[in-house]
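*Asks:* sequence first, then the predicted structure, then my questions.
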Amino acid sequence: MIPPAFGAEFRASLLDLFAWRRDVRRFRREPLPIGTLDHLIETSCLAPSVGLSEPWRFVTVDCASRRAAIRANFQRCNAAALSDQSETKQGQYARLKLAGLDDAPCHLAVFADRSTRQGHGLGRHTMPEMIEYSVVMAIHTLWLAARAEGIGLGWVSILEPEPVKAALDVPSDWIFLGYLCIGYPQAEEITPTLEHEGWERRRPTSSVIVRR
């Protein structure tokens, strides 16, 4: 099979995709077209995985009571995170809506399964955490695929993993990596929200490169 040629126009569009990928916090409530989430998950499974282990496990969360349990978890953790901030940062933090839990039409929890026999353990004897890294690659692939279709994704990290696993009734040995809110964003912005709000600034690339 002859591989496709990725020309300059494609590379420029790909760079735009990377630049315009945002962690979305404000969603429109309109549902995604039927089958869209399944299509995005299928695309995410094209991500690389250690030993071709494909350790990602996706849980679509449609049940209202399960969503309510996740939201209660978030509220507890969010309150603790706010109390840990300095007085200066508290005002900024309080203004930020750090989850689209109320508005996003699709909720997707993502886990890593270290017990999988797929891949026969290749590449993870010395670094078993490669299983989790593989799942993060799948999340990022899904993120980009969603953005290419004008769909936003917000990664909710302010959650306690064990209550999430209990609320979603998943195997106890699965490792919780992310709760994703997915839907159409209320607005498009190339500048990250945290940077726009003055929370933090991007550092120059040269500052993170060490040459030996």
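*Replies:* Right, received. Where do you want to start?
*Asks:* alpha carbons only for contacts and neighbour counts from here, please
*Replies:* Will do.
*Asks:* what's the helix or strand for residue 178?
*Replies:* When elements are assigned from DSSP states H and E, residue 178 belongs to strand 175-183.
*Asks:* next: residue 190.
*Replies:* Assigned by DSSP H and E, residue 190 falls outside every helix and strand.
*Asks:* spatially nearest residue to it (excluding sequence neighbours)?
*Replies:* If the residues on either side of it in the chain are set aside, residue 190 comes closest to residue 20, at 5.0 Å by Cα to Cα, 6 or more residues apart in numbering.
*Asks:* wait, what's in contact with that neighbour?
*Replies:* Taking Cα atoms under 8 Å, 6 or more residues apart in numbering as the contact definition, residue 20 lies against 147, 189-190.
*Asks:* next one: it from residue 68, what distance?
*Replies:* In this view, residue 20 and residue 68 are 31 Å apart by Cα to Cα, to the nearest Å.
*Asks:* try it against this one:
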Amino acid sequence: APSVGFCQPWNFILIKDSAVRQRVRESFVRERERSISMLDGNERRQKQYVSLKLEGILESAINICVTYDPTRFGPFVLGRTSIEETGVYSVACAIQNLWLAARAEGVGVGWVSILANEDLEKILALPPHVKPVAYLCLGYVSEFAEKPDLERTGWLPRMDLADVVCYEQWGVYRLESWSALSTAMGKMSEGKREDNM
């Protein structure tokens, strides 16, 4: 994966042990309950949340915790001196590459983000300076859904491309000098809306 300053700040902890996975799942259950309480009285949304498949910690073939080590190669990393977060962004690039490679091989990936990092740090015996970025569940699947589950179940809608691309500066969603591109994106979005009707 690409990384800023070729710092390669990632580690991949492979987890098969059922006892370790059970402890991680217990963290998930605690955090899920905490999340449900944040929906404060919205019973419909709480029921929808509980019905979602949000983890596969115990049933997946393997779990992987991807971590970030900001100390790798010392305090001076080319390109990270101005924007410190680029180290974490580099880890995100590695996660995306892993995900795409897995999908190409017919392996499903689920990112479990409903976990307490403090729990992961203890369970996986991480050094104090190493931080968990992603907890992934991987395994072969019989099929890949056409739409992500959260879109399919109506948790959130998919945003149109025309609503997330700005021209020259923030908030400019249409600019005459870019009219051919913005028109094409609008047509692409309209076509997708028609296909979904």
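*Replies:* Cool, the structure landed. Here the structure is a predicted model, which is why all the values come from computation and not from measurement.
*Asks:* any idea what the TM-score comes out to?
*Replies:* Both chains were compared after superposition, and using TM-score structural alignment, normalised by the length of structure 2 their TM-score is 0.80; 166 aligned residues with a Cα RMSD of 1.4 Å.
*Asks:* what residues does residue 17 of structure 1 make contact with?
*Replies:* For residue 17 of structure 1, the contact set (Cα under 8 Å, 6+ apart) comprises 144, 147-148.
*Asks:* can you do 7 Å?
*Replies:* For residue 17 of structure 1, the contact set (Cα atoms under 7 Å, 6 or more residues apart in numbering) comprises residue 148.
*Asks:* same deal with residue 143 of structure 1?
*Replies:* Contacts for residue 143 of structure 1 were tallied using Cα under 7 Å, 6+ apart; they are residue 153.
*Asks:* following the strand holding residue 178 of structure 1, which helix or strand comes up?
*Replies:* As assigned by DSSP H and E, the chain's next helix or strand after strand 175-183 of structure 1 is helix 193-196.
*Asks:* center of structure 1 - which residue?
*Replies:* Here the mean C-alpha position of structure 1 is nearest to the C-alpha of residue 155 (Cα atoms, centre = their mean), at a distance of 4.0 Å.
*Asks:* which residue ranges form the strands in structure 2?
*Replies:* Residue ranges of the strands in structure 2, as given by DSSP state E, are 10-15, 62-68, 107-111, 131-140.
*Asks:* so where is the first one in structure 1?
*Replies:* Pointing back at strand 10-15 of structure 2 there. Residue correspondence for strand 10-15 of structure 2 in structure 1, counting by TM-score structural alignment: residues 56-61.
*Asks:* now do the residue nearest to residue 190 of structure 1 against residue 153 of structure 1, distance only.
*Replies:* Distance check for residue 20 of structure 1 against residue 153 of structure 1: by Cα to Cα, it reads 12 Å.
*Asks:* residue 110 of structure 2 pairs with which position in structure 1?
*Replies:* In structure 1, the position corresponding to residue 110 of structure 2 is occupied by residue 154, as judged by TM-score structural alignment.
*Asks:* just to check, its match is in contact with residue 183?
*Replies:* No. With contact defined as Cα atoms under 7 Å, residue 154 of structure 1 does not count as touching residue 183 (8.9 Å).
*Asks:* hey, which helix is longest across structure 2?
*Replies:* Criterion DSSP state H: the longest helix present in structure 2 is helix 18-38.
*Asks:* how about it: buried residues?
*Replies:* Within helix 18-38 of structure 2, the residues that count as buried by 16 or more other Cα atoms under 10 Å are 20-21, 24-25, 27-28, 31-32, 36.
*Asks:* check stretch 106-119 of structure 2 too.
*Replies:* Applying 16+ other Cα under 10 Å to stretch 106-119 of structure 2 flags 107-112, 114-115, 117 as buried.
*Asks:* can you check stretch 113-124 of structure 1 too?
*Replies:* Buried residues in stretch 113-124 of structure 1 (16+ other Cα under 10 Å): 113-114, 121, 123.
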